[in-house]
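Participant: need a 3D model of the sequence below.
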Amino acid sequence: MAFHDWGKELSNRLQAEWMMLAALSIVAAATVFAGLPLWQVALGWFFLAGVVLAGGRDRPRPPVAETARQPRERDLLGEVPSTLDALDVPALVLDREANILFQNDASSRTFGSLPTGAHISARLRSPAVLDMIRETLATGRPNQIEHAERLPSQQVYLVRIAPVDLPAEGQGKRLFLLAFRDISELRRLDRMRSDFVANASHELRTPLASLRGFIETLQGPAKSDPKAQERFLSIMLDQSTRMSRLLDDLLSLSRLELRANVAPEGKVDLVSLLSHVRDSLSPLAGDLGVSINLYLPPGPVEVAGERDELVQVFENLVENACKYGQEGKAVDVFLSAAEAGPLEVTVADYGPGIPSEHLPRLTERFYRVSVEDSRSKKGTGLGLAIVKHILTRHRARLIVASEVGKGSRFTVRF
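Facilitator: Predicted coordinates for the structure are as follows:
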């Protein structure tokens, strides 16, 4: 044992046995006053003190010695603390009794500061996780389990515990590493993927069922009925067109996701682009009895972007405003390009508006405020999801404001 370690061990024993040593000193003082020679008293005191310090190694230490023992436990970890602090994964080091010996920085940020020496059950209340820890402490085999934290927010962790055998200087002492890997985003993506497949299947199943039913009717009862054939063929065309629109939107979403991290390099004049959008949607607006009004600056206003994708964004927003805000009879498009503020394009309608509880979910795939209303207006439920993906690629935001009975405003902020 090095001299430094020997001195530290002696200091720890002195702290642990101070009450016994104090009692010996009192007895020694009493014997001196009783007339016993000082050298005999000193010799006896040192002998008994040596016996106390040597024998105290195997006796249970009083609670006061806990603070003296904790640095020793930390010394046994060696370079482990600095290594764990470099990880972005919350990690705790436990002893054989599941007491916390060390907590890395990521764990402090996630769970707050935990007192050294506290039992892990003081922080983790999950019976499944505590059972897993107890099993590993008993068997020495690694374990892992999925654990969800609902407060202060929904988080899902893959909790893993594994034994750590310290090197020779740790005298074979076994500790346990408890780590938390955040898989919340993976679970969210899994739910989105499953919801997407379920919704896409549902959206395709309805027109396919209609087509199959009409085909069977045309092959059977309506085989010789020209009027029924004409009516059914018209409906079949509408259903096939609906499926075509849905598949086109799905392909658009897939392409956008592949290019989400690639910023566009070209320049687009929003003044001419918005004029083009109005001209292309004028026939639809005329059929609905809606006028599209543009409020644009006199000169060109350029942004970094891809023209076809931005045309798709504003055609979608203006078309939605015409269809769902038809009652207001007008759709206004404002282009704000003030030097002091952000560049914004706002599409405003004066229809029935959207209830506030629906606003946060409008850009979700297949989310509809009213399913029947959307289908009657030939919507696929993917338009605003496409808009969101395009604007994300263009480093822009979609801001939605609406008031029931007064209309809606969709603002694109570059």
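
Participant: for the rest of this, base every contact and every neighbour count on C-alpha atoms.
Facilitator: Fine.

Participant: the strands in the chain, which residues?
Facilitator: Remark: strands assigned in the chain by DSSP state E are 91-94, 100-103, 143-149, 155-165, 174-182, 267-269, 291-295, 302-304, 330-336, 344-349, 397-403, 407-413.

Participant: another one to check against the first:
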Amino acid sequence: MKHDQAFGYPWGRMSEIYKHLTKSGVLARVSGRIVRARHILGIAFLALLLVLVSGASLPVMAVCSIVLLLAVAAFMPAPRVEEALASSGGGPESGLSRISGEHLAEQLPDPMIIFDAGGMVLYANKVAREAFQPLTEDTTLYLRFRAPEMHGLIQGVITDGEPRAIDYFERLPLDRWYKAMVMALDAGEGHPASFVLLFRDQTEMRRIDRMRSDFIANASHELRTPLASLRGFIETLQGPARNDAAAREKFLQIMQKQAERMARLIDDLLSLSRIEMRAHIAVTQSIDLANVMNHVADSLTPLANGLEITIERQIPAHPVKVLGDRDELIQVFQNLAENACKYGQSGKRVIMRLEEENGPDGKEVVASIEDFGPGIPSEHLPRLTERFYRVDVETSRAQKGTGLGLAIVKHILTRHRGRLVIRSQAGQGSTFIVRFTALETKG
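Facilitator: Below you'll find the predicted structure:
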């Protein structure tokens, strides 16, 4: 048998060890670490040359071995991620072959993890590293994802190679729902088995589904009451009150109010639906917010006079520019000012203010509607912008409220990148404050 004269190992045995290390993936991981440290090794190589030039005495075999290892580490090509993803099959002429697999994986919007048959992470893209911290190479998936369903998913695909998918819920740092999918990768003959774990974020979809279900339930409840009332009055008019003129007149007035209430509710539902459909469309038009608030104050003057309320204006005479949709912002301030007149009626005055301030992120436009009515208990403030939420159901219905006004305000301001702040205490009135980023006016 032929032996290496320097080290005394059989060449056949060394070849077997090399094949085993290559097949298991250990050699690739070790070489990857060496490549990542190639600059340090290069410096060490130069330092060794200086030692040799200076005449320091070292064993010749040790010097040759170190020089060989340093040279290999310094010039060894980095392991290619695409070899773990799949054998490309394209030559140097191929356009896709010139694009790094790692670069493509880093651009994916969803988390992606590649792991070996032992569940060890070989690669995780940027989104995965941020979503599932701590997650690095050589992390064991079974320790990072402890849910039994995840273990079953990973082990099942490793066992038979058949792709699988499950719904996975991640609690920390935030509640997130994912569709987790695992499939085997075809790395080619002689390459170690590897697998890819993909996550599709479904949190927003589930949130929308839950909101839709709640919305339908609340809308059905709100419509059921006036419909039941209308049905009852119709049956009464068809029966006992058929020939009672006074009762007929009374019931018809009530039926008209119930029909108007349903019409208002449907109008608000349609308005909210239109706003949600436009939520992704950025506003680009410059408008004068001072003009908008003056328009709202003018349009509500008849309502205020009927309620014996004075609307005071503290609005600058010069234009105050913001990015916005004029019609939507009129709807915002009309809802807020109308609520102030109706629910703050006992205070006899409503103040509409518009100011410009220096905020932490630059100049801001601050619009506020203040009333001096009974105020809102603090426990209700966090929920005021929820659909159909009312502090006092009877009072809201008496004021012809639908429970959707502040929800509409919130959605419009979200599209406009505005912030709504509500300040109120029981017995001390309420102030609704809206903040926008100011536009610089060209003088």
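
Participant: TM value for the aligned chains?
Facilitator: The TM-score (TM-score structural alignment, normalised by the length of the first structure) is 0.78; 367 aligned residues with a CA RMSD of 3.2 Å.

Participant: what's the most buried one of the strands of the first structure?
Facilitator: Mean neighbour count (mean count of other CA atoms under 10 Å) peaks for strand 91-94 among those, with a mean of 25.

Participant: Provide the aligned range in the second structure for it.
Facilitator: Taking TM-score structural alignment as the measure, the second structure aligns residues 112-115 with strand 91-94 of the first structure.

Participant: have a look at how far, on average, the matching stretch is from the first structure.
Facilitator: Aligned to the first structure and superposed, stretch 112-115 of the second structure gives a mean residue distance of 1.4 Å (mean CA distance after the TM-score superposition for the first structure).

Participant: what's next to that stretch, contact-wise?
Facilitator: Outside stretch 112-115 of the second structure, the residues that touch it by CA atoms under 8 Å, 6 or more residues apart in numbering are 84-85, 105, 121-125, 127-128, 194-199.

Participant: just give me the match in the first structure for residue 424 of the second structure.
Facilitator: Residue 424 of the second structure maps onto residue 402 in the first structure, by TM-score structural alignment.

Participant: ok, residue 156 of the second structure next?
Facilitator: Matched to the first structure by TM-score structural alignment, residue 156 of the second structure sits across from residue 135.

Participant: with residue 251 of the second structure as the reference, measure out to residue 232 of the second structure.
Facilitator: 10 Å (CA to CA, to the nearest Å).

Participant: quick one: which of the strands of the first structure is nearest residue 391 of the first structure?
Facilitator: With distances scored as CA to CA, the stretch of those nearest to residue 391 of the first structure is strand 397-403 (6.1 Å).

Participant: give me the mean distance between that closest one and the second structure.
Facilitator: Following the fit onto the second structure, the mean deviation recorded for strand 397-403 of the first structure is 2.5 Å by mean CA distance after the TM-score superposition for the first structure.

Participant: quick one: distance of that strand to the chain centre.
Facilitator: Centre-to-centre, strand 397-403 of the first structure and its host chain are 24 Å apart (CA atoms, centre = their mean, to the nearest Å).

Participant: helices and strands around that strand, which ones?
Facilitator: Contacts defined by 3 or more CA pairs under 8 Å, 6 or more residues apart in numbering; DSSP states H and E place strand 397-403 of the first structure against helix 383-393, strand 407-413.

Participant: could you redo the last one with a cut-off of 6 Å?
Facilitator: Contacts defined by 3 or more CA pairs under 6 Å, 6 or more residues apart in numbering; DSSP states H and E place strand 397-403 of the first structure against strand 407-413.

Participant: good, we can wrap up now.
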